[in-house]
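Engineer: this is the structure alone, sequence omitted:
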């Protein structure tokens, strides 16, 4: 091994040690709690959509609901800090700690944790926008991003690749839920009523979140295939499109219940999860 490789290895070890500090642990756990709250609010908005009520069933809509409360400004800054810490923690999972995994698992960890790092960072920026008085519609942001991506050098293939990546992450969540792989992230509750309840929340929540991501990813792929990037409207657009089908309201209610379940599971993850 060369001196350069040794120096890089020592730098990576030092960075990993920093990522294991108590401060980042606490902030990342608060980020899980923030995301739990958002999933519960999004689930509640999705239920309202199933009954024909207006709303945005995505992070921006949920953050807008939280910002409207008297304690809104404090919640916005707390949400920003929590999401930023969680994004940094996921980034360290995708890079620093993934290097210890077998080669076959390394790529999967890079994609899944890397995607989540970007997603949590994006939610953190939304909190920041609301904190300083800049509010937006995530559907509009998604459309603008998709349009800009299509007009870029790689164009349609890039948008299809993005959609397939989102679909892949959705499949990952479903598999994780069905196989109960989320149990590896928790301190054991096996053999207790509480453990069975947490397991049920984990299964329902991961499967519902996976389905929601697949629907959102499909919108990207369809928008790219039809060369209409304006139709890629993210989670909110996919759930509203689902509502328009004959059995849509019932499916939307099921997904909403699953998202709330995921939120409750994430609260448990925030308190008892392995970091």
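Structural biologist: Everything's here; your move. Since this is a predicted model, take the numbers as computed values, not measurements. Numbers count the residues shown, from 1 in each chain.
Engineer: for the rest of this, base every contact and every neighbour count on C-alpha atoms.
Structural biologist: OK.
Engineer: and the longest helix seen in the chain, how far out from the chain middle?
Structural biologist: Ranked by residue count and defined by DSSP state H, the top helix of the chain is helix 193-225. Distance of helix 193-225 from the chain centroid (CA atoms, centre = their mean, to the nearest Å) equals 10 Å.
Engineer: what lies in contact with the helix or strand just after that helix?
Structural biologist: As assigned by DSSP states H and E, the chain's next helix or strand after helix 193-225 is helix 234-243. If you take CA atoms under 8 Å, 6 or more residues apart in numbering as the criterion, helix 234-243 is touched by 46, 49-50, 56-58, 138-139, 142, 212-213, 215-217, 219, 248-249, 251-252.
Engineer: any idea how far the helix or strand following helix 234-243 is from the middle of the chain?
Structural biologist: Next helix or strand after helix 234-243 toward the C-terminus (DSSP H and E): helix 248-272. Distance, stretch centre to chain centre, for helix 248-272: 13 Å (CA atoms, centre = their mean).
Engineer: report all helices and strands that helix 248-272 contacts.
Structural biologist: Applying 3 or more CA pairs under 8 Å, 6 or more residues apart in numbering; DSSP states H and E, one finds that helix 248-272 makes contact with helix 22-50, helix 193-225, helix 234-243.
Engineer: ok, second structure coming up, stack it against the first:
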């Protein structure tokens, strides 16, 4: 069985190598998706800083809010067109990631599911950006999490389903903080980058630090969303559910919460920087 698995792995690796060798431009095209992702999270972080300072009246600290910020800028629609292409390429990247995973263990299936959901999320975001770019219609500012929670709560066992979804979201946030951030597992996907910053040259060491801070910040924000979803289920009130933006605004209403939002903002900006810099250390072979 192991010999068959090894043969399959070699076949997949050989197929990917052959594609890259025949179409070397594909690598640069796929990497553009990480640049687009960097822009989205960077804008989310800057908006979160405004929320912490209580100065954000309209911008959303969410992926959709980032699209809205780009749409309002000079040359916003052409930039949204580029962003759409980048996000679509990132979606394709995730599909490829799912396709090349071998094995049927828990870890392999967890990565398949994670990559699939990630791909779907960025595909929807690409649709939002593309619609704004080609029609001029600004992204709708709606609490998708709240709307979805309300719909689910209306069905039988919906309250339980919402509660479980919130717990899973908290778990994903914890996974980001511990496995991706503190344990620095993200370095496994980067070429010639070691998990210990001191074992790298300055440029790669800075990349590792940005990755740690970024993944921790992203994890805290994700867990915060999960907390409000669970609270909505406990109180049986879908209005208590919060997305990225509303979770940060709710937390910023207290002094301690403001500090938490600042931490999240710094983490989101760091994650954006990590995505921007790390695209040079990613290859289709890896």
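Structural biologist: Received it, and whenever you're ready, just let me know what you need. What you see is a predicted model; the values in this text were computed from it and never measured.
Engineer: kindly reformat the helices and strands packed on helix 248-272 of structure 1 as TSV containing mean neighbour count.
Structural biologist: Listed next are those as TSV, based on neighbours: other CA atoms under 10 Å:
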stretch	mean neighbour count
helix 22-50	22
helix 193-225	22
helix 234-243	22
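Engineer: helix, strand, or coil at residue 52 of structure 1?
Structural biologist: coil (DSSP: H, G, I helix; E, B strand; the rest coil).
Engineer: I'd like to know how far the counterpart of it in structure 2 sits from residue 252 of structure 2.
Structural biologist: In structure 2, residue 52 of structure 1 lines up with residue 54, judged by TM-score structural alignment. To residue 252 of structure 2, residue 54 of structure 2 is 8 Å away according to CA to CA, to the nearest Å.
Engineer: same check, this time on residue 274 of structure 2
Structural biologist: Taking CA to CA, one finds residue 274 of structure 2 at 25 Å from residue 252 of structure 2.
Engineer: what do you get for residue 138 of structure 2?
Structural biologist: From residue 138 of structure 2 over to residue 252 of structure 2 (counting by CA to CA), the distance is 26 Å.
Engineer: thinking again about what came up before, residue 104 of structure 1: which of the helices and strands packed on helix 248-272 of structure 1 is closest?
Structural biologist: Among these, helix 193-225 comes nearest to residue 104 of structure 1, with 22.5 Å by CA to CA.
Engineer: what's that closest one aligned against in structure 2?
Structural biologist: Aligned by TM-score structural alignment, helix 193-225 of structure 1 corresponds to residues 202-234 of structure 2.
Engineer: got a list of what the residue nearest the centre of structure 2 touches?
Structural biologist: Among the residues of structure 2, residue 118 comes closest to the average C-alpha position under CA atoms, centre = their mean, at 6.9 Å. By CA under 8 Å, 6+ apart, the contact set of residue 118 of structure 2 is 91, 94.
Engineer: what residue in structure 1 is paired with it?
Structural biologist: By TM-score structural alignment, residue 118 of structure 2 lines up with residue 116.
Engineer: now do the SS call for its match.
Structural biologist: Once three-state DSSP is applied, residue 116 of structure 1 turns out helix.
Engineer: quick check: the gap between it and residue 19 of structure 1.
Structural biologist: Distance from residue 116 of structure 1 to residue 19 of structure 1, by CA to CA: 17 Å.
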